[in-house]
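1. please find the sequence and the predicted model below.
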Amino acid sequence: MVILFILGVGLVLSAIALVGMALRPAEESNSINRSLAVLRAMTDAPKELTKDLDKPFADRVLAPLRARSLKVGRRISGADSAERIRAKLDLAGNPAGWSVDQVTASKVLGAGVGLLIGLAVGLVIADSLTFRLAFTILGTIVGFFGPNLYLYQLAYDRSNKLQRDLPDAIDLMTISVESGLGFDAAVQQVATNTDGPLADEFGRMLREMQLGMGRSEALRSLGDRTNVDDIRSFVSAMVQADSFGIPVAQVLRVQSGEMRTKRRQRAEEKAQQVPVKITVPLIFCILPALFVAVMGPAVINILDNFG
């Protein structure tokens, strides 16, 4: 009886094992079929359901990050920050792809990147906690004010180019007015036949006048968009000439002479600064090499004779 009981239990266990082995492939096949069904459904699904998965990395990751940075930047910035950034963009010539929101978001992103870079540099270079903290703070500050520094450099270069191009532009306007054209047509000649930021500013002034803005107001707007004293002086003279009815050709002739005199004076000023600026490299770079070349052989001979 014991042997029969053991055989019965063994047969039952064998039957259970065979049933489990028989059902396992069916479960695996069912899971495979479900996976294929999901893939088929995703492939055959309409574009409205799969458009979120088809978006590029910039739209899925960078755009939300930029939006979060913009919110943080608006919270930590002052109430007049938008006006100040817009003024800086006007001075820089409104570079392509840059706006007030772009600058605000870039400042927050730059602060985050600068914090990580400063922390990494501090961990690699410095051993003390104070220096690591100093590198981290410095990187954060540089990253936060990086866009402002970039706009400042663009505005500085643009102002120098405006100042260099203004005398030639006034000469062209003077010739055009004296040949019989009006002031607006003379400005159009400068905007059409020249290149650079000054031509762009004159073109913008003409578009504003075509949209209904008065000549004096358009000229004042031109002066407000630049920080060049010569342009503001020219704008002031032309506004007064338009208000009092002074002949435009005469005003342009006087302005042309003044601008050329100022340009010559600036050139002379820079020429007089050359001896002062060359003193430092002369003392620390040129004179030591000259002393080595001239006095070196004599010092060697003296040492040999004493030796």
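-> That came in fine, so what should we check first? Residues are numbered from 1 along each chain as shown.
2. when you work out contacts or count neighbours from here on, use the C-alpha atoms and nothing else.
-> Fine.
3. chain center to the host helix or strand of Phe144, what's the gap?
-> Here Phe144 sits within helix 129-178, counting by DSSP states H and E. Its chain's C-alpha centre and that of helix 129-178 lie 11 Å apart, by C-alpha atoms, centre = their mean, to the nearest Å.
4. does anything pack onto it? Which helices or strands?
-> If contacts are counted by 3 or more C-alpha pairs under 8 Å, 6 or more residues apart in numbering; DSSP states H and E, helix 129-178 sits against helix 81-91, helix 100-125, helix 183-193, helix 197-210, helix 229-244, helix 248-277.
5. what's the angle from the fourth one to helix 129-178?
-> The reference is to helix 197-210. Helix 197-210 and helix 129-178 are oriented at 70 degrees to each other (axes from the mean of the first three to the mean of the last three C-alpha atoms, to 10 degrees).
6. just the buried positions in helix 197-210, please.
-> Pro197, Leu198, Ala199, Asp200, Glu201, Phe202, Gly203, Arg204, Met205, Leu206, Glu208, Met209 (16 or more other C-alpha atoms under 10 Å).
7. that older thread, of all the helices and strands packed on helix 129-178, which one is nearest Ala22?
-> Ala22 lies closest, by C-alpha to C-alpha, to one member of those: helix 100-125, at 57.5 Å.
8. now the closest one: buried residues?
-> Going by neighbour count (16+ other C-alpha under 10 Å), the buried part of helix 100-125 is 100-101, 103-120, 122-123.
9. and stretch 216-233, by the same measure?
-> 216, 218-226, 228, 230-232.
10. what about it, how long is it end to end?
-> End-to-end span of stretch 216-233 (C-alpha to C-alpha, to the nearest Å): 14 Å.
11. included below, for side-by-side comparison, is a second structure:
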Amino acid sequence: MNSLPAGVAVVVLTASMFMLAFAVFAGRDTVRARTVANLRRGIDEGYAAPIDLTGVADDDSRSRLYEFARRLTPTGTIRRLERLTIRAGRPQGWSLQRLVVAKLALPLLALLLGVMLLGAHPAPLLLLMVLGTVIVCYFLPELLLSSRSQERNDQIQLELADTLDQMTIAVEAGLGFDAAMARAGRNGTGALAQELIRTLQEIQVGQLRRAAYENLAVRTDVPDLRRFVRAIIQADAYGISVADVLRTQAAEMRLKRRQRAEEKAQQIPVKVIFPLMVCILPVLFIVLLGPTAINMMEAFS
């Protein structure tokens, strides 16, 4: 009788954690809305953009809550969250302030709900589940950011070969490397195009070209892109033709992309074994042997 309430309690606890995480990460970003309104104000003559002052008090309370959470969070954890946020492309609504507050609020809320459930239905299994839920809630921001950054890195890795082909064609047509990078960034729509445009913007504001390329490799953390950036830096330092470097790197990226596709195709039979054994074969055995078992039971009874 105690197993059913414990199971219901675990389901309620898990659902509450996911709902709280969604509310924290998908909330309305009033800071961004107010900033955009201020930037647009005065662009058109006679136009005054409305300023939303309804969220000022909420922003003050959020800032105080962030300062309190930041004091309780180690500096290394905040740096790790900031690094993961950069590699994830700084997704909208996932600011560092929200992540720090969520990292502190989610495990506390999970612990509070777990204590209430344990007070109503004390059980060793429920205690272990509550502790596991608290640990998962503490590392939930890192897990979400790591998943987002991995998806973004896979997208960059997939787009790299085609982008290098475009840059190779532009350089061979007579454009410079920066102009070719700008054209590839304007024509692209993915994460790689955004990173190329950001790199050009860093160069335009006065940052060294080598430092801007190295920042590109650090932000994305893609091995193929890091290798390409290293080749470009060496070509710039030793006076090697950029067109030859782009052509070689593009051919190498296409070869690696084809090899990764072949590797994933060879892994499919191994990955299919587990769902085949767990989901398909038992149902097949029930359909084929079920009537025979029923007839045998009727005959012997």
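-> Everything's here; your move. These numbers were taken from a predicted model, which means no experiment stands behind them.
12. re the thing from before, could you work out the most separated pair of the buried residues of stretch 216-233 of the first structure?
-> Counting by C-alpha to C-alpha, the most remote pair of these is Ser216 and Val228, 18.1 Å apart.
13. so who does Thr192 of the first structure touch?
-> Contact partners of Thr192 of the first structure, counting by C-alpha atoms under 8 Å, 6 or more residues apart in numbering, are Ala199.
14. corresponding residue for it in the second structure?
-> Thr192 of the first structure maps onto Arg186 in the second structure, with residues paired by TM-score structural alignment.
15. roughly how far does its match sit from Arg227 of the second structure?
-> Between Arg186 of the second structure and Arg227 of the second structure the computed distance is 23 Å (C-alpha to C-alpha).
16. and what of Ala57 of the second structure?
-> To Arg227 of the second structure, Ala57 of the second structure is 48 Å away according to C-alpha to C-alpha.
17. and if you look at Pro107 of the second structure?
-> The spacing between Pro107 of the second structure and Arg227 of the second structure, counted by C-alpha to C-alpha, is 40 Å.
18. Glu298 of the second structure now?
-> Distance from Glu298 of the second structure to Arg227 of the second structure, by C-alpha to C-alpha: 71 Å.
19. before we move on, what about Lys256 of the second structure?
-> Lys256 of the second structure sits 13 Å away from Arg227 of the second structure when distances are taken as C-alpha to C-alpha.
20. overlap in contacts, those two.
-> Taking C-alpha under 8 Å, 6+ apart as the criterion, Lys256 of the second structure and Arg227 do not both touch any residue.
21. now check the second structure for the residue matching Met255 of the first structure.
-> Just to correct that, residue 255 of the first structure is Gln rather than Met. Alignment note (TM-score structural alignment): Gln255 of the first structure maps to Gln249 of the second structure.
22. count the residues that sit near Gly76 of the second structure.
-> When neighbours are counted by other C-alpha atoms under 10 Å, Gly76 of the second structure registers 9.
23. identify the residue nearest Val72 of the first structure in space, chain neighbours excluded?
-> Val108 (7.2 Å; C-alpha to C-alpha, 6 or more residues apart in numbering).
24. alignment lookup: that neighbour to the second structure.
-> With TM-score structural alignment as the criterion, Val108 of the first structure matches Leu104.
25. show me what contacts the aligned partner of Met173 of the first structure in the second structure?
-> Residue pairing (TM-score structural alignment): Met173 of the first structure is matched to Met167 of the second structure. By C-alpha under 8 Å, 6+ apart, Met167 of the second structure lies in contact with Phe177, Ala180, Met181, Arg183, Ala184, Leu246.
26. neighbours of Ser176 of the first structure, how many?
-> For Ser176 of the first structure, using other C-alpha under 10 Å, the count is 20.
27. got it, and the one 10 residues further on?
-> Here the number of neighbours of Ala186 of the first structure (other C-alpha under 10 Å) works out to 22.
28. go ahead and confirm it touches Val177.
-> Yes: contact status for Ala186 of the first structure versus Val177: in contact at 6.2 Å, counting by C-alpha atoms under 8 Å.
29. thinking again about what came up before, show me what contacts the match of Val108 of the first structure?
-> By C-alpha under 8 Å, 6+ apart, Leu104 of the second structure lies in contact with Ala69, Thr73, Tyr138.
30. what sits closest to the first one if chain neighbours are left out?
-> It stands for Ala69 of the second structure. Closest to Ala69 of the second structure by C-alpha to C-alpha, 6+ apart is Val101, at 5.6 Å.
31. that neighbour against Tyr66, yeah?
-> Yes: contact criterion C-alpha under 8 Å: Val101 of the second structure and Tyr66 qualify, at 5.9 Å.
32. burial measure for Asp168 of the first structure, as a count.
-> Asp168 of the first structure sits with 15 neighbouring residues when counted by other C-alpha under 10 Å.
33. also Ala271 of the first structure?
-> Neighbourhood size, Ala271 of the first structure [other C-alpha under 10 Å]: 10.
34. counterpart of it over in the second structure?
-> By TM-score structural alignment, Ala271 of the first structure lines up with Ala265.
35. and that match, how close does it get to Val272 of the second structure?
-> Per C-alpha to C-alpha, Ala265 of the second structure is found 12 Å from Val272 of the second structure.
36. now check the first structure for the residue matching Phe139 of the second structure.
-> Per TM-score structural alignment, the equivalent position to Phe139 of the second structure in the first structure is Phe145.
37. residue contacts, that match?
-> Here Phe145 of the first structure is in contact with Lys107 (criterion: C-alpha under 8 Å, 6+ apart).
38. ditto for the one 4 residues further on
-> Under the criterion of C-alpha under 8 Å, 6+ apart, the contact list for Leu149 of the first structure is empty.
39. check the one 10 residues further on too.
-> The neighbours of Ser159 of the first structure, taking C-alpha under 8 Å, 6+ apart as the test, are Leu91, Thr226, Asn227, Val228.
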